[in-house]
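*Asks:* I would like the atomic coordinates for the input below:
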Amino acid sequence: MDPWRYSTQGISLALRVTPRGGRDDIDGLETLADGRVVVKVRVRAIADGGEANRAVTELLARALGVPKADVRILSGATSRLKQIAVAGDPRKLGEALRELTAAKPAE
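*Replies:* Got it, this is the predicted structure:
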């Protein structure tokens, strides 16, 4: 099961973020203890003053080829687990996410 849902405006996806992760990257998929699948993301920024959230939205915008304004945090602004909305063509966004996470299977 994919950690993203499609809507008419774009997609929403579940993330697990690692701040101060050494690099800005999408590490693939991870299955949490409760069985949910999330996209693993790491950023160099620290989790202070919204820096890590800003880095996450910039990373996703760059990786998915959308403007930064089209990526917003729906929930989890102060948590490692976040729900993110990305505006755009849901089919293209889903394909891009599948490619970004395909080479990196769930752990």
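
*Asks:* every contact and neighbour count from this point should use C-alpha atoms.
*Replies:* Fine.

*Asks:* quick one: the strands in this protein?
*Replies:* 4-6, 10-18, 25-31, 37-42, 71-75, 81-87 (DSSP state E).

*Asks:* who touches the last one?
*Replies:* The one in question is strand 81-87. Residues from elsewhere that reach strand 81-87, judged by C-alpha atoms under 8 Å, 6 or more residues apart in numbering: 9-17, 66, 70-76.

*Asks:* out of those residues, which are buried?
*Replies:* 10-17, 66, 71-73 (16 or more other C-alpha atoms under 10 Å).

*Asks:* list just the nearest of these to residue 4.
*Replies:* residue 13 (4.0 Å; C-alpha to C-alpha).

*Asks:* could you also give me the structure for this next sequence, so I can compare it with the first?
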Amino acid sequence: MSWYSVDGVQITLRLHIQPGAKKTECAGLYGEAMKIRLAAPPVDGKANQSLIVWLADFFKVPQRQVQIKSGETNRRKVVCISGSGVLPSTLNPN
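*Replies:* Predicted coordinates for the structure are as follows:
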């Protein structure tokens, strides 16, 4: 199983989030998920908002096209992105 899937114009990502990092970056595969380090703290939804902003910028879509489908209060998240022409495989630093 891959850490992402593409179905038409929708991309689904399986992510493992590490909030409170020194900088926001992709850190490679973590099991069946892509690990993302976030500079934002895990307080008051700041990490989730930071993740949405970062992914929207990477995938070149408006923030409204990035949705956390599951794991809002968990490190494991499923995120859906619609309407991006950027391939998820380019997110992998390896």
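
*Asks:* who wins for proximity to residue 54 of structure 1 among the strands of structure 1?
*Replies:* Using C-alpha to C-alpha, the nearest of these to residue 54 of structure 1 is strand 71-75, at 9.5 Å.

*Asks:* burial check on the closest residue to residue 21 of structure 2 other than its chain neighbours, number of neighbours?
*Replies:* Nearest residue to residue 21 of structure 2, sequence neighbours excluded (C-alpha to C-alpha, 6 or more residues apart in numbering): residue 39, at 4.6 Å. The number of residues packed near residue 39 of structure 2 is 18, by other C-alpha atoms under 10 Å.

*Asks:* distance of the alignment partner in structure 2 of residue 70 of structure 1 from residue 59 of structure 2?
*Replies:* Under the alignment (TM-score structural alignment), residue 70 of structure 1 maps onto residue 65 of structure 2. Using C-alpha to C-alpha, to the nearest Å, we find residue 65 of structure 2 at a distance of 10 Å from residue 59 of structure 2.

*Asks:* just checking, the match of residue 70 of structure 1 touches residue 83?
*Replies:* Yes: if you go by C-alpha atoms under 8 Å, residue 65 of structure 2 and residue 83 touch, sitting 7.4 Å apart.

*Asks:* ok, now which ones touch residue 55 of structure 1?
*Replies:* 24, 43-45.

*Asks:* wait, residue 101 of structure 1 sits on residue 29?
*Replies:* Yes: in this structure, residue 101 of structure 1 is within contact of residue 29 by C-alpha under 8 Å, at 6.3 Å.

*Asks:* picking that back up, any idea how far the match of residue 70 of structure 1 is from residue 21 of structure 2?
*Replies:* Taking C-alpha to C-alpha, one finds residue 65 of structure 2 at 25 Å from residue 21 of structure 2.
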